[in-house]
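Asks: heads up, no residue letters with this:
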């Protein structure tokens, strides 16, 4: 159980609504659909109504700072079945990357790989008290594209299972401590960090909170959002308003 899952949920009943993809950028077909993730009649391009309103606010702010730039939607609503599919897929891919055979893993190897997977992926729980963030319709994975649709380089791809995914990985102070001997030039690290800061600033200004381990993941009104707000001030909201849908 992750710390944010202890936050109680009082479901507000707000509907899931489609994200207007003419306003934002998006990959088509959706990356997980290409892998045959079982969405059924549901779509990954949905959010809670209030969350979408805040995302539109973030998009408007981005346009003021960088005319023509757009938020690119990587993933939003994720049914439990898709969460389970992607956890299983990530586990299998990680096993292969390690040069191992899935049916020959020791108990220790399986546990170690699952720990890596669950550092970034939420457990696909059907318990209404502990829903994965994306299964609430209140979490979204995003990046930025420029005026001609070219993705802004954030220094690592979405869903990478490494420390490069941490939001502040390329920040100067963090880098000096974690990667003192790396050959990446300081100017390049600064560029990656600058781009991540643009994303962070437009999203937090619109009321979102950023996942501690994922530069691309933002949410509003779910358990993780409340837990992160509480880290800033104990006087803030103590109950999540979005549960599993």
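Replies: Great, that's in hand. Note that the structure is a prediction, hence the values are computed from the model and not measured. Numbers count the residues shown, from 1 in each chain.
Asks: going forward, measure contacts between C-alpha atoms and count neighbours the same way
Replies: OK.
Asks: and the spatially closest residue to residue 163 that is not a sequence neighbour, how many neighbours does it have?
Replies: Once flanking residues are discounted, residue 163 sits nearest to residue 169: 6.8 Å by C-alpha to C-alpha, 6 or more residues apart in numbering. Residue 169: 22 surrounding residues under other C-alpha atoms under 10 Å.
Asks: pretty sure residue 169 is in a helix, no?
Replies: No. According to DSSP: H, G, I helix; E, B strand; the rest coil, residue 169 belongs to no helix; its state is coil.
Asks: longest single helix anywhere in the protein?
Replies: Under DSSP state H, the helix in the chain containing the largest number of residues is helix 186-205.
Asks: ok, and for that helix, which residues are buried?
Replies: The neighbour-count check on helix 186-205 (16 or more other C-alpha atoms under 10 Å) flags 189, 191-197, 199-200, 202-204 as buried.
Asks: immediately after that helix, which helix or strand?
Replies: Next along the chain after helix 186-205, taking DSSP states H and E as the criterion, comes strand 209-210.
Asks: neighbouring contacts of that following strand?
Replies: For strand 209-210, contacts defined as C-alpha atoms under 8 Å, 6 or more residues apart in numbering pick out 200, 203, 204, 216, 217, 218, 219, 220, 225, 228, 229.
Asks: what residues of stretch 76-93 count as buried?
Replies: If you call a residue buried by 16+ other C-alpha under 10 Å, then stretch 76-93 has these buried ones: 76-87, 90-92.
Asks: so which of those are in helices?
Replies: Per DSSP H, the subset of the buried residues of stretch 76-93 in helices is 80, 81, 82, 83, 84, 85, 86, 87, 90, 91, 92.
Asks: contacting residues around the fifth one?
Replies: Going back to what we said before, that points to residue 84. By C-alpha under 8 Å, 6+ apart, the neighbours of residue 84 are 123, 124.
Asks: before we go on, here's another structure to hold up against the first:
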């Protein structure tokens, strides 16, 4: 596959985004939503308290995800690892990564917070300034093909420079395996961005639509506020 490179001029993703104005759009389950979309709720399988066996997204984000899946070559699917994420799960992830940094010898709290900010959004119950996954507009995903999940260079939730979306674009003389990983990331990036999502540059698997981070990159207004709990009909 001859796939264009992932562009280097990604917008500054550290800028302070505007508060979200909630549009009232419902969330939908992704199981059975499209034959080109599979789910593997990673945090549920890892046993995180509060994690759901289903993956949910806002209706508009789900529609765009189906569009992205339709852009894949025949025989390929998107595999969704996480969508809407409760405050409980977000808090658990944040504290777990914090403790792992401390175990590695990090002692300066300011430096710890800065490192955390790169990879795990600070938990928030502010509905106008939610963490991305609390809005239902953020999705973590990969691609599967005829021979299984595509090689992406790292596992999901790898907190290293290898996880940066463009990491394999910067290798001057890539090996055959590195070219394969680079092209797989390119495929995911281009189908998702063509469908209207934006990528978080530190994580090849993380894409957003309608969120505050998406608004910063697209110069639009965010319209997905926070959702603190699932409707009873979805639980």
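Replies: Received it, and whenever you're ready, just let me know what you need. A quick note: this is a predicted structure, and the numbers were derived from the prediction, not measured.
Asks: TM-score them against each other, please.
Replies: The TM-score (TM-score structural alignment, normalised by the length of structure 2) is 0.82; 213 aligned residues with a C-alpha RMSD of 2.2 Å.
Asks: what does the residue nearest to residue 163 of structure 1 align to in structure 2?
Replies: Counting by TM-score structural alignment, residue 169 of structure 1 lines up with residue 167 in structure 2.
Asks: helices of structure 1, start to end?
Replies: Remark: helices assigned in structure 1 by DSSP H are 31-34, 49-65, 80-97, 107-120, 172-178, 186-205, 223-232.
Asks: thought residue 129 of structure 2 was touching residue 227?
Replies: No. If you go by C-alpha atoms under 8 Å, residue 129 of structure 2 and residue 227 don't touch, sitting 10.9 Å apart.
Asks: please name the nearest non-neighbouring residue to the residue positioned nearest the centre of structure 1.
Replies: Residue closest to the mean C-alpha point of structure 1, counted by C-alpha atoms, centre = their mean, is residue 217 at 2.3 Å. Spatial nearest neighbour of residue 217 of structure 1, excluding adjacent residues (C-alpha to C-alpha, 6+ apart): residue 141 at 4.5 Å.
Asks: gap between the one you found and residue 194 of structure 1?
Replies: Residue 141 of structure 1 sits 18 Å away from residue 194 of structure 1, taking C-alpha to C-alpha, to the nearest Å as the criterion.
Asks: likewise for residue 239 of structure 1?
Replies: Per C-alpha to C-alpha, residue 239 of structure 1 is found 33 Å from residue 194 of structure 1.
Asks: next: residue 14 of structure 1.
Replies: Per C-alpha to C-alpha, residue 14 of structure 1 is found 35 Å from residue 194 of structure 1.
Asks: for residue 146 of structure 1, same thing?
Replies: Residue 146 of structure 1 is 15 Å from residue 194 of structure 1, by C-alpha to C-alpha.
Asks: which strands or helices does the longest helix of structure 1 pack on?
Replies: Helix 186-205 of structure 1 sits against helix 49-65, strand 209-210, with contacts defined as 3 or more C-alpha pairs under 8 Å, 6 or more residues apart in numbering; DSSP states H and E.
Asks: ok, and what's touching it?
Replies: Under the contact criterion C-alpha under 8 Å, 6+ apart, helix 186-205 of structure 1 has outside partners 55, 58-59, 61-62, 143-144, 152-155, 167-172, 209-210, 215, 218.
Asks: mind running it again at 10 Å?
Replies: Residues external to helix 186-205 of structure 1 that are found in contact with it (C-alpha atoms under 10 Å, 6 or more residues apart in numbering): 54-55, 57-63, 65-66, 71, 142-144, 152-156, 167-172, 175, 185, 208-210, 215-220.
Asks: of those, buried ones?
Replies: For the contacts of helix 186-205 of structure 1, a burial check counting by 16+ other C-alpha under 10 Å picks out 54-55, 57-63, 71, 142-144, 153-155, 167-171, 175, 208-210, 215-220.
Asks: quick one: map residue 84 of structure 1 onto structure 2.
Replies: Matched to structure 2 by TM-score structural alignment, residue 84 of structure 1 sits across from residue 91.
Asks: select the longest strand from structure 2.
Replies: For structure 2, the strand that runs over the most residues, judged by DSSP state E, is strand 138-145.
Asks: what helices or strands is that strand leaning on?
Replies: Where contact means 3 or more C-alpha pairs under 10 Å, 6 or more residues apart in numbering; DSSP states H and E, strand 138-145 of structure 2 is packed against strand 37-39, strand 56-58, helix 59-70, strand 77-82, helix 176-194, strand 198-199, strand 206-208.
Asks: so where is the fifth one in structure 1?
Replies: Across structure 1, the stretch matching helix 176-194 of structure 2 (TM-score structural alignment) is residues 187-205.
Asks: centre of the chain to the matching stretch, how far?
Replies: Put simply, stretch 187-205 of structure 1 sits 15 Å off its chain's centre (C-alpha atoms, centre = their mean, to the nearest Å).
Asks: sweet, I'm off.
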